[in-house]
Structures are given as C-alpha cells and as structure tokens.
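[1] Requesting a structural model of the entry that follows:
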Amino acid sequence: MKLYSAKQIYKADQISIKKEEIGSNELMERAALQLFNWMHLRMQGAPVKIHLFCGIGNNGGDGIALARHLVDHGYNVEVYVINYSEKRSKDFLINLDRLKDRKVWPHFMNSDDELPEIGREDIIVDGIFGIGLNRSPDAWVVKVIQHLNNSQAFILSIDIPSGLFTDQGPEDFEAIVKSNFVLSFQTPKLVFFLPETGKYIEQWEVLDIGLDPEYLRVTETDYELIGKNEVLTMYKPREKYGHKGTYGHSLIIGGSYGKMGSVCLSSKAALYSGSGLVTSYVPKIGYNILQSSLPEIMVLTDADENELTDINIEIEPTVIGVGVGIGTSEATVKALSSFLKTNKLPLVLDADALNILSLNKELLKNLPEDSILTPHPKELERLIGKWEDDFDKLAKVKKFSKKHKCIVVIKGAHTIIVQNGKGYVNTTGNPGMATAGSGDVLTGVITGLRAQGYPALDAAIFGVYLHGRAGDIAVESTGFQSLTASHLIDNIAGAYLDLFKMPEQPVVEEENQPS
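    Prediction:
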C-alpha cells in the first residue's frame, strides 16, 4: 500500500473533482458519510454524548458535515469550532450553514473561553487540524488539545491526529491529540508508523472516499506499507525437482567467547527460512556448541580459540551473514577488514560488523552492491550520526543508502527498509520482540532468503515481514514478556503457512424458518 504525501493527496482530491465533475463540497460530503457510517455501524444509536471539535478548514468541514449526519440520526451532539483564524474554507462554511439549518448552533471557542466539560464516558471527535498543518498551533489551541487528552474520553480523529504534521517531525509534542482511533482518508500516513509520532495513534483504519484510482495507481511514493499482499508477490515456491543445492548455501560468520548463542540463533533461522545448506564460521570454542545444538548445519573454525582473527573461507557459499557476536577486538577488526577487502559475495551485516564499519568508515567502500545492513537505533546512529527527528533520520539513511549502494533495515516497532531513496514500512511485529537475540534471528532469516535466490531488496522486505509475523504468532501463546528469540525461530514455519491462510469469514446466523 502506498503512503502518499500531503501534496499528493491534495492533488488526488483535485484530479478526482475534475474527472468526476463534482464540487469539492461533494467530496467532503462523501468523506463525512464514510465517517458517519463507520461510527453508526458501531454505535447503533447509543445514548452517548459526542463532542465534535472542529477547525475552520476542510478537516473542520468534515467534522461539521459529520455532525449533521449524527444529528439527523438522533445522536446527542455538541459541536465546538476552534476559532484559531479569521479565514474559513469555502466547504467549511457550506457545511456550517447546513448544520444551522438543523437548528444546531456550534460553540465558537476563542482564546479566552472556558474549556467545556467532557465526561469519561463521552466520545470526542477530533477535527481541528488536518494534513495541511505546517506550523505549531497557538498556545490557547494547545491548551484545548491538552484538555482533550486529559479528559480520559475516547478520542476519534478525522484523517490524522490534530497537531501532527504529515511530512515533517513535530515541533511541540504537547500540541498533539492522542487518538484512540484514527479514520484516515484513502491511505494511512507515514507518521502513523514512526517512533516519535506513532505513539499518538493507538489504532487506525482507512476509509475509501473514492479518490481517482488511476492517479493513485500511477503515482510513485517515497514510502510503501508492507503487508501480506505485498510479500505474497515476492514469495518463491519450491520446485518439485529441487534439491538442497537449489536453495543456496548460507554462511554465518560470528561468535566469540560467551557470545556463541547469537550464531546458533542466526544459523538456525537461516535454516528455518529455507536455506538449502547452512555453515557457521566461528572461533574454535564454538565448534562443539554448534555441532551439538544444530546437527543440520556444518561448522568451520577460526585458528583462534576465543575470537575471530583470520576469516579464511574454503567454501563457496551463496551469501554471507556476518557480525553476530563477533566483538570489536583489535584482532577481529583486522580480520573483518581483510575479509571485506577481498570478498565479492552478497552480504548481510549486523551487530558488531556494523560497529566495526562505523569506526572504520573507509571499509564501506568495500561492501558489494546491495549489501544489507540491519542496525538497531544505536548502531544506526554510529553509522549515520545523530538526527533531529524521525524525518531527519530517514533523510540521512536515504543518503547513506544511495552513497554506499546498500540496503538499510532500520529496526524498530515498524521496521523500515530503505534502498536508493525509497522506504518500505513493515506492519508485522510486536513489543515482545524487544528481546535479546531477536536481531540475530532476523539476520539469519534474511541471509536464508538471499541464499534461495531472492533479490536483495525482496529478501530484506520479506525477511522483516516473516520475522515480525513469527513474533505475532508466537506472542499469542507466550505473551509479550515471555517471548524469546527461540520462539521466533519456532514460528517461522507458521509465518510461512499464514501467507496462504484465508481470512476467517464471519459466521452469519440463519433466521429461524417456519417448518
């Protein structure tokens, strides 16, 4: 699913209006009806008080139009217009007149007005600001927003939580509505999935308001949302006459004294993701550990007992995953440097391999094109430097990815995969995956997919999706706190099977028929 910018959504509005030969107020009415139908389906006329807080732009116009439909269906409604400017949009004024025709008179709130009383059992509809907001609200409007947040009432935001910018980071974190639910027109917004801004949205749903499908289809976006439908097109089925050599040979290079578990996790994950063969290259101390814990894999050892000092590979793997548990000792840095200068095979780099690169940035020029880097936030900071906000971070990652012709997997609640100026936002995963070894498993999954012939970008996107989906399946039986990296590996199979699982259909009870 494409994630459109505010500018692209505005253009979609204009093209839709022109092609359909309708007025902009008709498009607003379409949006308001979708909002009303969503609420009415769930509320069914419940005697709850609904407070609609509307701005004086088009987002406020959506709220005013929604209020009219709620009034027409007997709901208990109070409408407040946040009078933050003398300017009013044309469609806001049209819908204000329609509401007044119902003898409903909104409360126009100004800077010196008292804040209305809101009960905990009431519902707030937030329509103060929309996707066009480009500056922080005035101080008195911020107080209104804080009043809504402190009310403990359920907050439903129209299109985007008021106070959030669509395409830039927040200036004032106190000036943002904390929404329990967002009904987003046509597409979710990128800010729903970023660490700094996603915390203002508990849940969201897209409402199709009928924007021009051709424009939406042909328009390229900087970001896409990745779910099951997107990864299904990447999936490579097994061949009937395939053999273990058909599905590639993964080499996992890693480990040091006390850190052999990471290699076990990565190697096992590569195997479970479908790699035909898996070899681990470890210090001698890891030989017995790997051979006894993973009988399906092969093991090669470094000359040193406790750490990697000379990465000398006598096999020809398909892809190499390197970095898990290797440490950053002087000898290991030297070994990795020598390896990178001669290696031509596809790479997946994680953990201490990334830390070594960040301390020796001249080594980045030795990475094969389309190498996949999988940093967590601190590792990423060491690679690209500090960032001001999430948008600045994404801009820096895009620049880094272009410069070094690599793929960067920004690990987090919604992992984002970046290649050559484009980002892919993952939808699977949960807080239980914030546990030791989770990243090692991801390295193995991506390496295993790459070994099977998946293009680098597909391997990164599909690997992140499978990893998160395995976590979502596992957490149903473990809970967040008890989820471990091993549970993720155990549920990779379930993540694969889930790709082809049809959604459950709702049970429709038949009416009693006369005998």
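
[2] From here on, just use CA atoms for contacts and neighbour counts.
    Noted.

[3] so residue 24 makes contact with residue 17?
    Yes: here residue 24 reaches residue 17: they are 6.4 Å apart, a contact under CA atoms under 8 Å.

[4] quick one: the strands in the stretch 401-515 of the chain?
    407-410, 416-419, 422-426 (DSSP state E, counting those that start in this stretch).

[5] typo on my end, the stretch 1-150 of the chain
    2-3, 49-54, 76-82, 107-109, 123-127.

[6] Put together CSV for the ones you listed, with distance to residue 207 and mean neighbour count on each row.
    Output for those, formatted as CSV (distance: least, CA to CA, whole Å; neighbours: other CA atoms under 10 Å):
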stretch, distance to residue 207, mean neighbour count
strand 2-3, 14, 21
strand 49-54, 19, 24
strand 76-82, 22, 20
strand 107-109, 28, 16
strand 123-127, 15, 25
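
[7] Name the stretch from those that approaches residue 31 most closely.
    strand 123-127 (12.5 Å; CA to CA).

[8] Which strands or helices does the closest one pack on?
    strand 49-54, helix 58-72, strand 154-158 (3 or more CA pairs under 8 Å, 6 or more residues apart in numbering; DSSP states H and E).

[9] Adding distance to residue 274, write those out as a markdown table.
    Output for the helices and strands packed on strand 123-127, formatted as a markdown table (distance: least, CA to CA, whole Å):
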| stretch | distance to residue 274 |
| --- | --- |
| strand 49-54 | 53 |
| helix 58-72 | 49 |
| strand 154-158 | 43 |
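
[10] Out of those, the one nearest residue 271 is which?
    strand 154-158 (44.7 Å).

[11] Between the strands of the stretch 401-515 of the chain, which one is closest to residue 369.
    When those are compared by CA to CA, strand 407-410 sits nearest residue 369, at 8.9 Å.

[12] can you count the residues close to the nearest residue to residue 184 once chain neighbours are set aside?
    Excluding its sequence neighbours, the residue lying closest to residue 184 (CA to CA, 6 or more residues apart in numbering) is residue 159, at 3.8 Å. Residues near residue 159, counting by other CA atoms under 10 Å, number 28.

[13] now residue 447
    Using other CA under 10 Å: residue 447 sits among 39 other residues.

[14] one more to line up against the first:
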Amino acid sequence: MQKLINQEQMRSADAFTIKNLDISSIELMEAASMAFVAEFVQEIKTVETPINILCGKGNNGADGLAIARILQDKGYSAVAVYLVDFSDKQTTEYQTNLNRLKDLWFPLTTVKTVAELKNIKCGVIIDAVLGSGLNKPLSGAYAELATFINGLNYQVIAVDIPTGFPAEGAFAKTDIFIKADLVICFQRPKINFFFPESVAALNRFRVVSIGLDEEFIEKQVSPYQLLEQRDIKELIQPRKSFTHKGTYGHALLIAGQKETMGAAILAAKGCLYGGAGLTTLSIPESGLIALNTALPEAMYLDRKELAASALEKFKIIAVGPGLGTDATIIDLLKNLLKLKVPLVIDADALHLLGNDESLMKQLTEGSILTPHMKEFDHLFGAHESWWARLETAREKAVELKCVIVLKNQYTFIVDQQGKVMINSTGNPAMAQGGMGDVLTGLIASLAAQGYEARQAAYAACYIHGMSGDQLAADQVSVKASAIAEHLPAVVKGLTR
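    Model prediction:
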C-alpha cells in the first residue's frame, strides 16, 4: 500500500531529500517541473496549442516558470506566461526561475488585476498560482481570478493542486477554487482528492514521481493508505491441488423478501463467483424457484427455520440485502447478534442498527459494516463533510472493533485500528442498483475463505471495482450481475 501523507509531512520529505540526497531546492523543483511536462505532453500533444501559464509568486509559481522554459525547449511554440502579482511576497526559487526566463528573452506579462487577463488566448491554462502551502480560503483578487478562469471554460491543468483547494481537512461549500480538468500532482495524491467534494476543484488527477525519498515518506505516521494492485496480488492465494469445497469455506447470506429477491440473488452471485466453497442463501420460500433457476449451485435455508438451525457451520454470515425492516426481521437480527459470530452487515440490516443503538453495541468483534453515505449518517448522525464522516468512521471502527466499508467512487475501508485504506478501482459505469449486493456477497466469500475481516473487505472492494473497470472499457454502463460473473476472471488475473 502507498502511504498518503499530509502537506506538513510532504514538506518534511522535501527537506529530508534536499539534505540527504545532495540536491538543492531549485534542482528538486527542476525535477518536479520536468516530471510535470513529461505527463503534460501526453495530454497536450499539439505543439502549436496556445498555452497560458498563470504563475503566482510562491514555489507553485516557480514551478510554472520552469515548466514554461521546459515546454519551449520541447518545441511548444505558443507559450505565454502571466505573472500574477497580487502579493508583495515572493520566494527565492520564484526569483531564480524568473531570472532564467528573462535571460532567454521569454515574453512575460505582469498581471496586477484580473481585468488585465481579458485578452488571454483560447487554449490551455496551466494553473501555477497557489500551491499546497495555502491554509485559508481564497479571497479578494485571488477569488476573483478563480471565478474569471472558471468562467472561460478553457482546459485547465493544475500544477500539483488546484489554486485554493486544501490538500486535507474539511472546507466550506462556499469556498472557491480554480477548477482543473486535470491535476498533475507530485509524488503522492492529496488526501482530499478522494472525497466527493473534490469535484468542485478537479475532474481527474495523475501522480508523477519527482524524486523524493520514498523510504522517508513510508516511515511517516499516517492513517491513510492507497490500495495498489500488488497488495491484492500478494494477498490472494492461487488454488492448490487436492483442495475441495470445504477448503474454501461456507457462507450464509440472509437476504431478500418477496419484492426484493433480486438483491438476495445478486449477493449470492457475488459470493459464488467470488470463490466460496459453499454458499447458502436464506430467503422466504416464495423465492426458492427464482433461486434454483438463477443459481442452482447455491443451497437454500428457509427463513422460518433459521432460528432453529445450527449456524456454527458457517464461516461467515452476511445479512441485509433486500431483507426488509419489519418486526420479524428485527427479531432475526437480534438473534444473530446473540450468536457472537462476525457478521457482514449491509442495507436493511444497517438501517435497523441505526434505529436501535443498543444493537450496535452487541456487534461481534471483526464484523464488517458496508454503508453508503446515507446509511452511514443514519448509523452515526448527520455530517457536514466527507472529511468529518471519515473521522467518525475511524472513531467508530476502533470503538466497535469492526471494519467499516464506507462506499463511494473511492471507497474507504477503515479497520479496527482506525487505519484507512482507499480503494481507487471502480468507475461511473457501475452506478446502477445491485452493486452493493454483489460487494456484500464478495466480502462474505473472501471471509469464508479464511481472509481476515480487513483483508476480505479491502480485497473485495478492489476486485469488485476492477471487474467494473475491465467491463467498462467498452461499455457505457455495467450491470451488477455482469460484475459478479466477471469476478473469476479478475481473480485469475491477480493470481497469475
């Protein structure tokens, strides 16, 4: 996993690299600017494209000045530099790179008011105005500049971070930022890039290495980690000779009612295609024909017989998809909690937990909760921001000794120690009903196969999203059932 660090730690990494790798600050900046350009030219391939570089007077602006020089060396013939002079302060690196441009007789335009930008050429804007050192919302001329740039509807590519956007921490909905189509960020993505609120500041981002000391970064204390494919490759074990269905565990899924049998079947699909040795589905008798038709491999346990059945044989029990919330279901959930076995809890079962705080306190250690935003707020109270929501998830995962899978485009998996694993697989083509049901089944499948709760949760999220990514390569939307059916191919690819 790749450790994500805050900006204070990133500045420490800069300082450590400069001190210990015998490199100056301006040389490190040159490396960063060259890395930016190497990525930029993959995005903007036509060298005649008008490129307008807006440079503040700090180190972000200094990057912009170096980028202008390097782009000119690469043959980009329509580069214009605008020196945004809204402050009396400037850094040494800014002055150094400005002098280098002046020595080349590079055309420079000093901008003291936003009105002076009214004749800016249509083309690409490189935002190098303010970087990650900013610790307050934009105001005055900077806010006016952001409003102006956003109104142009030109393609904006930001250097490291969009102007005005905080790298971490909550911010107000009224805050304004320069909106970037693409951010080319240095060494690590900013933590706030993974929150839905980031859509106000960027559409997408790419990360480039600038040569900071990786060993130093990985030693920093941070609860945030970004899942990588190698983590899943190292975790998921290929199947061995002489194994059998008992080797891969027995999962029980308690799901579905007459009107929502599809949710139960999708969860069972996620479990079966995820590789569980045995999958039993407890549904109302009215759904038996549908189950046998759709999934003859799944076994059936009548809901009425559930309380009397010996549940110890199941390695994991998942409960919730399409289950309903009437009195009989409440009693069912209470009985399950008394068993003191880990549960995967989703959908309607989460709703019932949120209705009765005493049930929450009965959760068995190692249980896995899988809420989306509204379910999470029903469980733990309303939140003004995703940052606050994630902080609550960290507190509650430690308090309840459970794993919380907070679902979104970037899903946050929070373990019992309050550590956050961020999953980057998945895409908007998966924005259809039933995706969460498949994920619940897949988590149960991996737990049944013997993976620890946190491992089952983060591996399931990654594999589920990867299935969607592969299917979305040539489809505008992807069905939940297709995600489930493609899981074996994804896992096979990860275990080669």
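
[15] Check the gap between residue 314 of structure 1 and residue 251 of structure 1 for me.
    11 Å (CA to CA, to the nearest Å).

[16] what's the span of stretch 276-286 of structure 1, first residue to last?
    OK, stretch 276-286 of structure 1 end separation, CA to CA: 22 Å.

[17] for the residue with the shortest distance to the centre of structure 2, what are its contacts?
    Centroid-nearest residue in structure 2, with CA atoms, centre = their mean: residue 410, separated by 2.5 Å. Contacts for residue 410 of structure 2 (CA atoms under 8 Å, 6 or more residues apart in numbering) come out as 194, 195, 422, 423, 424, 425, 426.

[18] Aligned to the last one, what sits in structure 1?
    Same thing as residue 426 of structure 2. With TM-score structural alignment as the criterion, the equivalent of residue 426 of structure 2 in structure 1 is residue 429.

[19] residues in contact with that match?
    413, 414, 465, 467, 468, 469, 470, 471, 472.

[20] out of these, who's nearest residue 275 of structure 1?
    residue 467 (15.2 Å).

[21] what's the neighbour count on the corresponding residue of structure 2 for that closest one?
    Per TM-score structural alignment, the equivalent position to residue 467 of structure 1 in structure 2 is residue 464. As a burial measure, residue 464 of structure 2 scores 28 neighbours (other CA under 10 Å).

[22] Was I right to think residue 464 of structure 2 contacts residue 488?
    No: with contacts counted by CA under 8 Å, residue 464 of structure 2 stays clear of residue 488, the gap being 10.6 Å.

[23] OK, contacts around residue 386 of structure 1?
    So residue 386 of structure 1 contacts residue 393 (CA under 8 Å, 6+ apart).

[24] mind checking what it lines up with in structure 2?
    For residue 386 of structure 1, the residue aligned by TM-score structural alignment is residue 382.

[25] What distance do you get for that match to residue 354 of structure 2?
    Taken as CA to CA, the span from residue 382 of structure 2 to residue 354 of structure 2 is 12 Å.

[26] ok, the aligned partner of residue 368 of structure 2 in structure 1 to residue 21 of structure 1 distance?
    Correspondence of residue 368 of structure 2 to structure 1, assessed by TM-score structural alignment: residue 372. Between residue 372 of structure 1 and residue 21 of structure 1 the distance is 48 Å, computed by CA to CA.

[27] ok, residues contacting stretch 261-277 of structure 1?
    243-250, 252-255, 278-280, 290, 293-294, 297, 324-325, 437, 440-449, 451-452, 485-486, 489, 492-493.

[28] Go again with 6 Å.
    244-245, 247-249, 254-255, 324-325, 440-441, 444-445, 448, 451-452, 489 (CA atoms under 6 Å, 6 or more residues apart in numbering).

[29] Please tell me which residues of structure 2 that stretch aligns onto.
    Counting by TM-score structural alignment, stretch 261-277 of structure 1 corresponds to residues 262-278.

[30] How far does stretch 320-328 of structure 1 stretch from one end to the other?
    Stretch 320-328 of structure 1: ends 19 Å apart by CA to CA.

[31] Which stretch of structure 2 is it matched to in the alignment?
    Going by TM-score structural alignment, stretch 320-328 of structure 1 lines up with residues 317-325 of structure 2.

[32] circling back: filter the contacts of stretch 261-277 of structure 1 down to just the buried residues.
    247-249, 254-255, 324-325, 440-441, 444-445, 448, 451-452, 489 (16 or more other CA atoms under 10 Å).

[33] Show me which positions of the match of stretch 261-277 of structure 1 end up buried.
    Neighbour count says stretch 262-278 of structure 2 has 262-278 buried, by 16+ other CA under 10 Å.

[34] again with stretch 32-51 of structure 2
    Quick answer for stretch 32-51 of structure 2 (16+ other CA under 10 Å): 32, 33, 34, 35, 36, 37, 40, 47, 50, 51.

[35] Pull the most distant pair out of the residues you listed.
    Every pair of the buried residues of stretch 32-51 of structure 2 checked by CA to CA; the farthest is 32 and 50, at 22.3 Å.
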